[in-house]
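**Q** prediction below, plus the sequence it came from.
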Amino acid sequence: MEWKGRRGSRNVEDRRGMGGTAIMGGGIGGIALLLVVMFLGGDPSSILNGIGDSSENTSYVETEQDKELAEFVSVVLADTEDVWHEIFEEEGLEYREPTLVLYSGSVQSACGTAGASVGPFYCPGDEKLYIDLSFYQELQDQFQAPGDFAMAYVIAHEVGHHVQKLLGISDQMAAIHSQVSEEEYNKYSVRLELQADYFAGVWAKHAQGMGVLEKGDLEEALNAASAVGDDTIQKRARGYVVPESFTHGTSEQRKKWFYKGFQSGKIEDGDTFNANDL
């Protein structure tokens, strides 16, 4: 992705090195559960508040790679702002820009306290995206999804959840949650996450139109979408999959809906909730 020397967003809040308490409860099993429930945008409040804390955040020292990554995510956020302002204006709506919070180790949000192990997430309560930049290395090493556009996909997905919040979809989901069983709600959650993937694809389509995509960028994003499918994550963590517990969609579904958004570029084609074939 062509990003160096381009405008960065003013909506970046840097909390790295501010200290706090990291969530460590549950060991490997707890971390795996958090990844499955929250990875790439799930509402963390239901699980974060139920997990104890146990270790102090370590001191943070910014490296040159960290500095470059911070600049990169700021540029990607700025691009999402440009794209969604344009799309919302076309729909007769007003886009309210979210804030991206950079943190190290752990962070306090309106949804609770989160450790870096949960991965990037969006909190609808304060309309902020949260990311520990060390996740970029995890994306490459643990998820085998290298490349700057893989990271751009992650940010665009979180912004997709913000779009859902502005469109009232998040509030509808909250109302549904209190009316159905957890297993039934998981099905709605999958559709919510796939729609956020679709919105990420819509952004990528517009980014292509801006001339900032490079050869291989689309493949990097599709690879990242595949790497964070529920089936792939559960198989890595447990050695087997439990389909009824899926909350984000399979690898194939996530790739499919991101690519649909990339092909369409239009917000109205992303109604995953009424789609017969996910």
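**A** Thanks, I have it. Here the structure is a predicted model, which means the values were calculated and not measured. Residues are numbered from 1 along each chain as shown.
**Q** C-alpha only now, for contacts and for neighbours.
**A** OK.
**Q** this structure: helices as residue ranges?
**A** For the chain, the helices defined by DSSP state H cover 27-38, 45-48, 64-90, 135-141, 148-166, 169-177, 182-209, 217-227, 230-238, 251-264.
**Q** the closest residue to Met151 other than its chain neighbours and Asp43: what is the separation?
**A** Here the nearest residue to Met151 in space, its sequence neighbours aside, is Tyr136; by Cα to Cα, 6 or more residues apart in numbering that works out to 6.6 Å. Separation of Tyr136 from Asp43 (Cα to Cα, to the nearest Å): 21 Å.
**Q** go on, Ala152?
**A** Distance from Ala152 to Asp43, by Cα to Cα: 20 Å.
**Q** what does Ala196 give?
**A** 13 Å.
**Q** re earlier: out of the helices of the chain, which is closest to Tyr122?
**A** Tyr122 lies closest to helix 148-166 among these, at 5.7 Å (Cα to Cα).
**Q** which helices and strands does the closest one pack with?
**A** Helix 148-166 sits against helix 64-90, strand 121-123, helix 169-177, helix 182-209, helix 217-227, with contacts defined as 3 or more Cα pairs under 8 Å, 6 or more residues apart in numbering; DSSP states H and E.
**Q** go again using 7 Å as the cut-off
**A** Judged by 3 or more Cα pairs under 7 Å, 6 or more residues apart in numbering; DSSP states H and E, helix 148-166 is in contact with strand 121-123, helix 182-209, helix 217-227.
**Q** so how many other residues sit close to Gly8?
**A** By the criterion of other Cα atoms under 10 Å, Gly8 has 19 neighbours.
**Q** can you tell me, leaving aside adjacent residues, what's nearest to it?
**A** Sequence neighbours aside, Val75 is the residue nearest to Gly8 in space, at 4.1 Å (criterion: Cα to Cα, 6+ apart).
**Q** one more: Phe72?
**A** Phe72 sits nearest to Trp3 (Cα to Cα, 6+ apart), 6.8 Å away.
**Q** now swap in Phe121 and tell me
**A** Excluding the flanking residues, the one nearest Phe121 by Cα to Cα, 6+ apart is Gly41, at 4.4 Å.
**Q** residues near the residue lying closest to Glu81 once chain neighbours are set aside, how many?
**A** Spatial nearest neighbour of Glu81, excluding adjacent residues (Cα to Cα, 6+ apart): Glu97 at 6.5 Å. Glu97 is flanked by 21 other residues according to other Cα under 10 Å.
**Q** is Glu97 in contact with Val83, as I believe?
**A** No. In this structure Glu97 lies outside contact range of Val83 using Cα atoms under 7 Å: 11.2 Å.
**Q** let's bring in a second model and compare:
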Amino acid sequence: MKWQGGRKGGNIEDRRGMSGGTKLAFGGIGGVIVLLIGLFMGGDPGLLLQQMQGAGGLTTEQGEYQSTPEEDRLMEFSEIVLTSTDEVWTHLFKQAGQNYQKPTLLVYTNAHETGGCGVGQSAFGPFYCPADQKVYLDLSFNRELNTKFGAKGEFALAYVIAHEVGHHIQNLTGVLGQTNAMRSKMREREYNKISVMTELQADFYAGVWAHYVNKLTSIELTYDDIVEGMQAAAAVGDDHIQERTQGYANPESFTHGSSQQRMYWFKKGYESGDLNAGNTFNDPSLQ
């Protein structure tokens, strides 16, 4: 993946260290946490709420944050990738006669208040908040991708960012509003299927971005990078995570899709580049 020296200009907020000393309380956000859409846990608000209740609260200390050279490299990488998503989606929206509203990538450490989705913390993994149209990322997740999930290579993090931007596309098109409205009207097991469809479509959109990268952006990809993307998608499949954490997989509890499904939809987006091919909600295999 060739990205060094690539174009910058994405909307980036650097909130590492959370300077200013902010006290964040985890209680009382059960009603809004459903709007927080994450890479592998955001679709399960019950799990997130349990984690937050167990944590109790978090206070960050006043002080200047000292970044590492590796963090600075990842920060530059993330901005270049975000800029490339802006370029691709601006082009595709323009083709459809629409203006693209660019999201913001907010980079933080440990925990951060969102603009309408409660408090996110790095344990959730990267996530998107529709209320403020921001993608939240703790750069330490890159290490987890490599060590905990076995997703190697630089493109794994690029896939993660592109997936969260995929949720932004869903927000702009009204999909997230529609699916969230369904939550209170359906049983958990039924809504899990809707959640899976939502996440797989975000994977598809990440693949669409990859399809256009070499044509429209300053980043250059090879097919080896795409393989890394599929491996990253597989690494955060519900079955892979459940088997690693509890020893078995329960398909009825899946909220993001299996490893095979996540690879399939990412690859489909990459190979087709056709937004009309990504309607996961009408796919018979997902009903």
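**A** That came through, no problem. Computed from a prediction, not measured in an experiment: that's the story for all the values here.
**Q** returning to that earlier point: how about the residue nearest to Glu81 of structure 1, what's its match in structure 2?
**A** Matched to structure 2 by TM-score structural alignment, Glu97 of structure 1 sits across from Lys102.
**Q** my read: that match touches Asp86, true?
**A** Yes. With contact defined as Cα under 7 Å, Lys102 of structure 2 counts as touching Asp86 (6.3 Å).
**Q** tabulate the helices of structure 1 in a markdown table, adding columns for mean neighbour count and distance to Gly112 of structure 1.
**A** Listed next are the helices of structure 1 as a markdown table, based on neighbours: other Cα atoms under 10 Å; distance: least, Cα to Cα, whole Å:
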| stretch | mean neighbour count | distance to Gly112 of structure 1 |
| --- | --- | --- |
| helix 27-38 | 18 | 13 |
| helix 45-48 | 16 | 6 |
| helix 64-90 | 18 | 23 |
| helix 135-141 | 16 | 19 |
| helix 148-166 | 25 | 17 |
| helix 169-177 | 14 | 17 |
| helix 182-209 | 24 | 20 |
| helix 217-227 | 22 | 26 |
| helix 230-238 | 19 | 23 |
| helix 251-264 | 22 | 27 |
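**Q** closest one to Cys111 of structure 1 among those helices?
**A** helix 45-48 (4.3 Å).
**Q** trace the residue nearest to Phe72 of structure 1 over to structure 2, please.
**A** Checking TM-score structural alignment: Trp3 of structure 1 goes with Trp3.
**Q** now swap in Leu77 of structure 1 and tell me
**A** In structure 2, the residue matched to Leu77 of structure 1 (TM-score structural alignment) is Leu82.
**Q** mind checking how far its match is from Trp3 of structure 2?
**A** Per Cα to Cα, Leu82 of structure 2 is found 12 Å from Trp3 of structure 2.
**Q** also Val196 of structure 2?
**A** Taking Cα to Cα, one finds Val196 of structure 2 at 31 Å from Trp3 of structure 2.
**Q** swap in Gly207 of structure 2?
**A** 18 Å.
**Q** what number of residues lie near the residue nearest to Phe121 of structure 1?
**A** Neighbours of Gly41 of structure 1 using other Cα under 10 Å come to 28.
**Q** ok, it - contacts?
**A** Pro120, Phe121, Tyr122, Glu158, His161 (Cα atoms under 7 Å, 6 or more residues apart in numbering).
**Q** map Ile169 of structure 2 onto structure 1.
**A** That one, Ile169 of structure 2, aligns with Val163 by TM-score structural alignment.
**Q** ok, Asn180 of structure 2 next?
**A** Under TM-score structural alignment, Asn180 of structure 2 pairs with Ala174 in structure 1.
**Q** residue nearest the centroid of structure 2?
**A** With distances taken as Cα atoms, centre = their mean, the residue of structure 2 nearest its centroid is Glu164 (3.0 Å).
**Q** what about that residue, distance to Ala156 of structure 2?
**A** The gap separating Glu164 of structure 2 from Ala156 of structure 2 is 13 Å, by Cα to Cα.
**Q** again, but for Arg244 of structure 2
**A** Distance from Arg244 of structure 2 to Ala156 of structure 2, by Cα to Cα: 19 Å.
**Q** ditto for Thr68 of structure 2
**A** 20 Å.
**Q** same question for Gly125 of structure 2.
**A** 13 Å.
**Q** same thing with Tyr128 of structure 2?
**A** Distance of Tyr128 of structure 2 to Ala156 of structure 2, computed by Cα to Cα: 17 Å.
**Q** and Lys185 of structure 2, by the same measure?
**A** Taking Cα to Cα as the criterion, Lys185 of structure 2 is separated from Ala156 of structure 2 by 35 Å.
**Q** can you check Tyr212 of structure 2 too?
**A** From Tyr212 of structure 2 to Ala156 of structure 2 the distance is 17 Å (Cα to Cα).
**Q** rewinding a little: wait, what's in contact with the residue nearest to Gly8 of structure 1?
**A** By Cα under 7 Å, 6+ apart, the residues touching Val75 of structure 1 are Trp3, Arg6, Arg7, Gly8, Ser9.
**Q** so how do I select the buried members of the residues you listed in PyMOL?
**A** This is the PyMOL syntax for the buried subset of those, where burial follows 16 or more other Cα atoms under 10 Å:
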select buried, resi 3+8+9
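**Q** which one of the contacts of Val75 of structure 1 sits closest to Arg254 of structure 1?
**A** Nearest to Arg254 of structure 1 among the contacts of Val75 of structure 1: Trp3, at 25.2 Å, using Cα to Cα.
**Q** so how far is Phe149 of structure 1 from the closest one?
**A** Trp3 of structure 1 is 10 Å from Phe149 of structure 1, where distance means Cα to Cα.
**Q** ok, Glu252 of structure 1 next?
**A** Using Cα to Cα, Glu252 of structure 1 is found at 19 Å from Phe149 of structure 1.
**Q** for Lys260 of structure 1, same thing?
**A** In this view, Lys260 of structure 1 and Phe149 of structure 1 are 17 Å apart by Cα to Cα.
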